[in-house]
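Visitor: Got a predicted structure here, sequence first:
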Amino acid sequence: MRPLTVSSIGALAAAALASLALVPTAATADTSPRTALAASAAAAETPGATQSLPLLPLPGTRADQSPAAASSVGLPPREVHPFSMIGIVWRDPSVELHGTVQVRTRARGGDRWSDWQTLATHGDHAPDLGSQEAAGPARGGTAPLWVGDCDGVQVRVTAAPTSNKARPSLPSGLRVELVDPGADDESPDPAADEDRTTVATAADEAGAQAAAVNAGLTTSDGLEVKALSKRASELEATQFNPALAPAKRPFVGPRPGIVTRRGWGADERLREKKLHYTRTVRAAFVHHSATGNGYRCAQSASVLRGIYRYHVQSLGWADLGYNFAIDKCGRIFEGRAGGVAKPVLGAHTFGFNQNSMGIVVLGTFDTSAPSAAAVRSVSRLTAWKLGLYGGNPGSSVTMVSAGGKYAPGKRVRLRVISGHRDGFTTACPGARLYGKLPTARTGSAQLQGR
């Protein structure tokens, strides 16, 4: 797993040296091994970048008060290297941030600041306790927010009052993470697109590994898993799961087209190289990314690259937490590496990552409704993937908790297609998306022929 670093993309390498004065020394000051990699080496190889800036007590806080003891910390308006996604992290992932996190940004090249935007402070996406991934250098963090192309930032974090009259406090080690997901996928120059793809999916060991697990499923260029008819999908299913004998008429929906990790430009060098699997896929947990709805469908790959970089470099996870992602246009994307048809272990629903898959719909759906296309794609994806493992989208299943909302070892009855809130105490996937899950279940069962 690559540790948290402050790096620069190749295209900004020269510019970074010339404009380094824009980013204070504190932005790169970190005495931990996370900054051991030389920026000069990373700049020429890694597309995208993460700037990590410490949050300090805001004016009005006692001058002798440390950031750990302050009830209000932040970052004054500051010009920084360009970024498109922002999140707040802290040292201990077991500690929750009780309070309000707000950010303002300034579009690159402009002089107007956005309104204050609030980040979701939930810490509910995480590897399960006791897993190898949880033992790594993980951090606590907010949901990241997509803000578009920006070069100015301001942050304020305020602790919530406590009921026992104790001084409000915040987690220690608070930092703002400014994520540049790499070259924009909307470049009008085909040659530039080809160059970016070549860089982002270099034919190294990790890239070859990520492609090999989808062997025989993708188009010749490896950018997409091919869609299949229902009949072809049912016949193919017995290859993945021999228990689905053709004589038993497997209920498998038609395989949808899926943009591969190579297709959305995942830099395979960021993630942990070892792939981890569970025994089967018994349930699907639906999430929203809480990254906001201000992206265009042409930017979906960039949003996903930003979340991937945030999960790995900022939160310290092995890979992107979700197994699949769906954008507002209904496009389905491969998430965590390991193979779209295989039972890949994710880090999406703390307590229930074993024998399940996590599907994130890109956007925030507390008050905004998801698109009909996105809901249909939840049905399409679950009809196929759950079908490979004998799952009935309209039924329920007993899962064993690994901790969190339910005590470790507790047997919990859940819907085969559940919302994140069903497995953890959270508002995710937002009330409006959660309300669409009955529609998704019905559509998924119909696609399976039930």
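Guide: The structure has been received and is ready for your questions.
Visitor: From here on, just use CA atoms for contacts and neighbour counts.
Guide: OK.
Visitor: can you tell me which strand in the chain is longest?
Guide: strand 72-90 (DSSP state E).
Visitor: Would you mark the buried spots in that strand?
Guide: 72-75, 79-90 (16 or more other Cα atoms under 10 Å).
Visitor: name the helices or strands packed onto that strand?
Guide: Helices and strands touching strand 72-90, by 3 or more Cα pairs under 8 Å, 6 or more residues apart in numbering; DSSP states H and E, are strand 56-57, strand 140-141, strand 145-159, strand 175-180, helix 300-309.
Visitor: Which is the succeeding secondary structure element to the last one?
Guide: The first helix or strand that comes after helix 300-309 along the chain, using DSSP states H and E, is strand 324-326.
Visitor: Could you list every helix and strand in contact with that following strand?
Guide: Under the contact rule (3+ Cα pairs under 8 Å, 6+ apart), strand 324-326 is packed against strand 332-334, strand 356-361, helix 372-388.
Visitor: Structure two is appended below for comparative analysis:
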Amino acid sequence: MAFKVLFSLLAVLLCANAVFGVKVISKAQWGGRTAKSRSNLASGLSYAVIHHTAGAYCSTQAACSQQMRNMQSYHMDSLGWSDIGYNFLIGGDGQVYEGRGWSTMGAHATNWNSKSIGISFMGNYNNDKSTAAQIAAAKALLADAVSRGQIKSNYILYGHRQVGSTECPGNNLYAEIKKWSNYRA
């Protein structure tokens, strides 16, 4: 009996990892630079903040990798930040791209960086519309964040405009995330 329960639990865990495990295009894979410095981001966070880059939309890994390099250069060289501002980004190709990653505090939302994970969609979502693949990737990334303990299971999801004076994440993406289970007005 104990063996059967243990086997069932193992099967559930393996299925959960298959569901929540997200393939992330690493900084090395997209050609990113090393951060100038970093601050640790705590685990067990209560918030996730969704953004858009307001830049060009990309639909292939090559184009999204170029957008990542451009954005990192802008954030580091023009804004003087230590690295790209977001923890993760979602490309129009439906893939997740590593920004600062899981354990490094972002620079994505003033006064919210230490208590949230920042996820940005590449493109301008006042004009662009998110694809089913992007939505699935973002939801899988959030589920992965919960399974890793990075954010709490009852985390609150905000659009950037809810925590700062901005149009971000764009009207189209904001309308989409309002349908997600952890979104709060």
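Guide: Great, that's in hand. None of the values given here were measured: they were computed from a predicted structure.
Visitor: what's the TM between chain one and chain two?
Guide: Overlay of the two chains. TM-score (TM-score structural alignment, normalised by the length of structure 2): 0.82; 170 aligned residues with a Cα RMSD of 2.5 Å.
Visitor: ok, and which of the helices and strands packed on strand 324-326 of structure 1 has the densest surroundings?
Guide: Scoring these by mean neighbour count under mean count of other Cα atoms under 10 Å gives strand 356-361 as the most buried, with a mean of 27.
Visitor: Where does it end up in structure 2?
Guide: Aligning strand 356-361 of structure 1 against structure 2 (TM-score structural alignment) gives residues 116-121.
Visitor: what sits up against the matching stretch?
Guide: 45-53, 86-92, 102, 105-106, 108-109, 138, 151, 169 (Cα atoms under 8 Å, 6 or more residues apart in numbering).
Visitor: And the residue positioned nearest the centre of structure 2, how close does it get to residue 5 of structure 2?
Guide: By Cα atoms, centre = their mean, structure 2 has its centre lying nearest to residue 119, at 2.8 Å. According to Cα to Cα, to the nearest Å, residue 119 of structure 2 and residue 5 of structure 2 sit 37 Å apart.
Visitor: Quantify the burial of residue 299 of structure 1 by counting its neighbouring residues.
Guide: For residue 299 of structure 1, the number of neighbouring residues by other Cα atoms under 10 Å comes to 16.
Visitor: Show me what it aligns to in structure 2.
Guide: So, by TM-score structural alignment, residue 299 of structure 1 is matched to residue 63.
Visitor: mean distance, the match of strand 356-361 of structure 1 to its aligned residues in structure 1?
Guide: Superposing on structure 1 and averaging over aligned pairs (mean Cα distance after the TM-score superposition for structure 1), stretch 116-121 of structure 2 comes out at 0.7 Å.
Visitor: still on that earlier bit, okay, the longest strand of structure 1 sits on what stretch of structure 2?
Guide: Mapping strand 72-90 of structure 1 onto structure 2 (TM-score structural alignment) gives no aligned residues.
Visitor: Likewise for stretch 50-60 of structure 1?
Guide: The aligned range for stretch 50-60 of structure 1 is empty, by TM-score structural alignment.
Visitor: Could you dump the helices and strands packed on strand 72-90 of structure 1 into JSON lines with distance to residue 448 of structure 1 and mean neighbour count added?
Guide: Formatted as JSON lines, those follow (distance: least, Cα to Cα, whole Å; neighbours: other Cα atoms under 10 Å):
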{"stretch": "strand 56-57", "distance to residue 448 of structure 1": "54", "mean neighbour count": "22"}
{"stretch": "strand 140-141", "distance to residue 448 of structure 1": "38", "mean neighbour count": "28"}
{"stretch": "strand 145-159", "distance to residue 448 of structure 1": "35", "mean neighbour count": "22"}
{"stretch": "strand 175-180", "distance to residue 448 of structure 1": "40", "mean neighbour count": "27"}
{"stretch": "helix 300-309", "distance to residue 448 of structure 1": "28", "mean neighbour count": "26"}
